[in-house]
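S.K.: Need coordinates for the below:
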Amino acid sequence: MKKRKPFTGTGDEGFTSTAGGRIRKDSDLMEAIGSVDELVAQLGVARSLATAHEDIERTLKAVQTTLFRYNAALLSIKGYEITEDDVMWLEKETLTYDSKLPALSRFIIPGGTQLGATLHVSRTVCRRAERAVVRLEYQRKADTTKIAFLNRLSSLLFVLARYVNSLNGAHEELA
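M.R.: Take a look at the predicted model:
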């Protein structure tokens, strides 16, 4: 098998190819897909720091895998969708980790351990992706399940950041 070049040059004029044809790279669809892709990469950074926490590493990898399906669903590729089961899985994971934490009555200042801080950054990247998806979904027939998925994911990332910091004895600074 002949190795392909790592570039094609077909996007040099600001258009990219999708399953539905060529579209502008600055379209709301590509903004949403790019934001989710950035989130996948940011979660990869978090995973690289989570090697001492197999359960968290496994959870983050499962989320990354789901986000690839998420982008395919944004592109309306047949057979790819985000379901209520995906949202419920995030809720279950969030509640599992949250049950190990004290109640929180004030905002916390993101930080703590390197992994905890990275998970907080991941949460904010997730929120940006959520805003891009909301903009896109309300231009077409809104799929609120996709929106709910990112909303729940940001909650999971917040709880994971708190959990990791708690495990490692990092004090939560209250705002």
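
S.K.: contacts and neighbour counts: CA atoms only from here.
M.R.: Noted.

S.K.: Counting neighbours, show which residues of the helix or strand where Arg131 lies come out buried.
M.R.: Arg131 belongs to helix 114-137 when elements are defined using DSSP states H and E. Neighbour-count burial for helix 114-137 flags 115-137 (criterion: 16 or more other C-alpha atoms under 10 Å).

S.K.: what's the answer for stretch 83-90, then?
M.R.: 86-87, 90.

S.K.: can you check stretch 94-104 too?
M.R.: Applying 16+ other C-alpha under 10 Å to stretch 94-104 flags 94, 97-98 as buried.

S.K.: Now do the contacts for Gly169.
M.R.: Counting by C-alpha atoms under 8 Å, 6 or more residues apart in numbering, Gly169 touches no other residue.

S.K.: how about His120, what does it touch?
M.R.: Going by C-alpha under 8 Å, 6+ apart, the list of residues near His120 reads 110-111, 157-158, 161.

S.K.: As CSV, the buried residues of stretch 94-104 with distance to Thr16 and secondary structure would be great.
M.R.: Formatted as CSV, the buried residues of stretch 94-104 follow (distance: C-alpha to C-alpha, whole Å; DSSP: H, G, I helix; E, B strand; the rest coil):
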residue, distance to Thr16, secondary structure
Thr94, 36, helix
Tyr97, 40, helix
Asp98, 41, helix
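
S.K.: From the residues you listed, pick the one nearest Ala62.
M.R.: For those, the residue nearest Ala62 by C-alpha to C-alpha is Thr94; the value is 13.7 Å.

S.K.: mind listing the strands in this structure by residue range?
M.R.: Residue ranges of the strands in the chain, as given by DSSP state E, are 15-18, 21-24, 108-109, 173-174.

S.K.: could you dump those to TSV with mean neighbour count and distance to Pro6?
M.R.: Shown next, in TSV, are the strands of the chain (neighbours: other C-alpha atoms under 10 Å; distance: least, C-alpha to C-alpha, whole Å):
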stretch	mean neighbour count	distance to Pro6
strand 15-18	14	15
strand 21-24	12	19
strand 108-109	12	41
strand 173-174	12	45
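
S.K.: and this one, so I can compare the two:
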Amino acid sequence: MGNRLSKIYTRTGDDGSTGLGDGSRVAKDSLRVGAYGTVDELNSTIGMVLASDGVADDVREALTQVQHDLFDLGGELCIPGMAMVHDADIERLEQVLDAFNDPLPPLKDFILPGGGMAASCCHLARTVCRRAEREVIALGREEEVRPQAQRYLNRLSDLLFVVSRVLARASGHGEVLWNHERRRKPQA
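M.R.: Predicted coordinates for the structure are as follows:
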């Protein structure tokens, strides 16, 4: 492990810059800082899911592993040229996704965010994940970003959608379905 902070504030960022993991300094609003900052936000929203009541052990185990992966991904984005997320991590996500999705009934309608606190938090994590993916894509247009970062986030958003369904069904609230018929005018 690198240097440990004995003092939390350094004042080095007071000028609007921050240090990357390789020691270089960039603006705090740079695309790279935005991307790894949103990955950090995503990790925090997954923490909200895990802090919710009624999260089954298999979901807890899967999302805890995801939190570790996201910490690695943040490190990869913070240190240009670093490789910390690999194809095997994406393949593992796909296996977990399939295991959670296989027992679910096929979707016939769109699902609204809801279905209990844990499911709602998971839907929030899914939307933050999509934003992180967009920010990684934007960064990749300007700087070198390994394709595994984007692929991991793409697969993770799918997993979070499926886990939201699992959590909603387990909570007893059930999935909240979009009512596309609500706007139709009644016949006179």
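
S.K.: Farthest-apart pair in the contacts of His120 of the first structure, please.
M.R.: Farthest pair in those (C-alpha to C-alpha) is Gly111 and Leu157. Separation: 13.2 Å.

S.K.: The two - which one has more neighbours?
M.R.: For Gly111 of the first structure versus Leu157, the count of surrounding residues by other C-alpha atoms under 10 Å is larger for Leu157: 24 against 20.

S.K.: what do we get in the second structure for the more buried one?
M.R.: In the second structure, Leu157 of the first structure lines up with Leu160, judged by TM-score structural alignment.

S.K.: so what's the residue nearest to that match when sequence neighbours are not counted up against?
M.R.: Once flanking residues are discounted, Leu160 of the second structure sits nearest to Arg126: 5.4 Å by C-alpha to C-alpha, 6 or more residues apart in numbering. Going by C-alpha under 8 Å, 6+ apart, Arg126 of the second structure touches 156-158, 160-161.

S.K.: can you check Arg130 of the second structure too?
M.R.: Contacts of Arg130 of the second structure by C-alpha under 8 Å, 6+ apart are 153-154, 157.

S.K.: returning to that earlier point: what range in the second structure matches the helix holding Arg131 of the first structure?
M.R.: With TM-score structural alignment as the criterion, helix 114-137 of the first structure aligns to 117-140.

S.K.: how far does stretch 139-153 of the second structure stretch from start to finish?
M.R.: 14 Å (C-alpha to C-alpha, to the nearest Å).

S.K.: State the number of residues packed around the nearest residue to Ile79 of the second structure once chain neighbours are set aside.
M.R.: Nearest-residue entry for Ile79 of the second structure: Gly21, 4.7 Å, with adjacent residues in sequence omitted and distances by C-alpha to C-alpha, 6+ apart. A count of neighbours around Gly21 of the second structure, defined by other C-alpha under 10 Å, yields 14.

S.K.: what lines up against Gly13 of the second structure once you look at the first structure?
M.R.: Aligned partner of Gly13 of the second structure by TM-score structural alignment: Gly11.

S.K.: Hmm, I typed the wrong one, I wanted Leu31 of the second structure.
M.R.: Looks like Leu31 of the second structure aligns to Asp28 there (TM-score structural alignment).

S.K.: which ones are touching that match?
M.R.: Contacts of Asp28 of the first structure (C-alpha under 8 Å, 6+ apart): 132, 135-136.

S.K.: do Gln139 of the first structure as well
M.R.: Counted by C-alpha under 8 Å, 6+ apart, Gln139 of the first structure has zero contacts.

S.K.: Now do stretch 136-147 of the first structure: distance to the chain's middle.
M.R.: Relative to its chain's centre, stretch 136-147 of the first structure lies at 17 Å (C-alpha atoms, centre = their mean, to the nearest Å).

S.K.: Please read the previous query as pertaining to stretch 60-71 of the first structure.
M.R.: 8 Å.

S.K.: any idea how far the closest residue to Ala27 of the second structure other than its chain neighbours is from Phe110 of the second structure?
M.R.: Counting by C-alpha to C-alpha, 6+ apart, Ser17 is the residue found nearest to Ala27 of the second structure once chain neighbours are left out, at 4.2 Å. Computed as C-alpha to C-alpha, the Ser17 of the second structure to Phe110 of the second structure distance reads 42 Å.

S.K.: Over to Arg126 of the second structure?
M.R.: 15 Å.

S.K.: do Cys78 of the second structure as well
M.R.: 36 Å.

S.K.: Gln67 of the second structure now?
M.R.: Distance from Gln67 of the second structure to Phe110 of the second structure, by C-alpha to C-alpha: 27 Å.

S.K.: neighbour-wise, which of these two wins?
M.R.: Higher neighbour count among Gln67 of the second structure and Phe110: Gln67, with 20 against 12, using other C-alpha under 10 Å.

S.K.: For the counterpart of that one in the first structure, which non-adjacent residue is spatially closest?
M.R.: Under the alignment by TM-score structural alignment, Gln67 of the second structure pairs with Gln64 in the first structure. Nearest residue to Gln64 of the first structure, sequence neighbours excluded (C-alpha to C-alpha, 6+ apart): Val40, at 5.4 Å.
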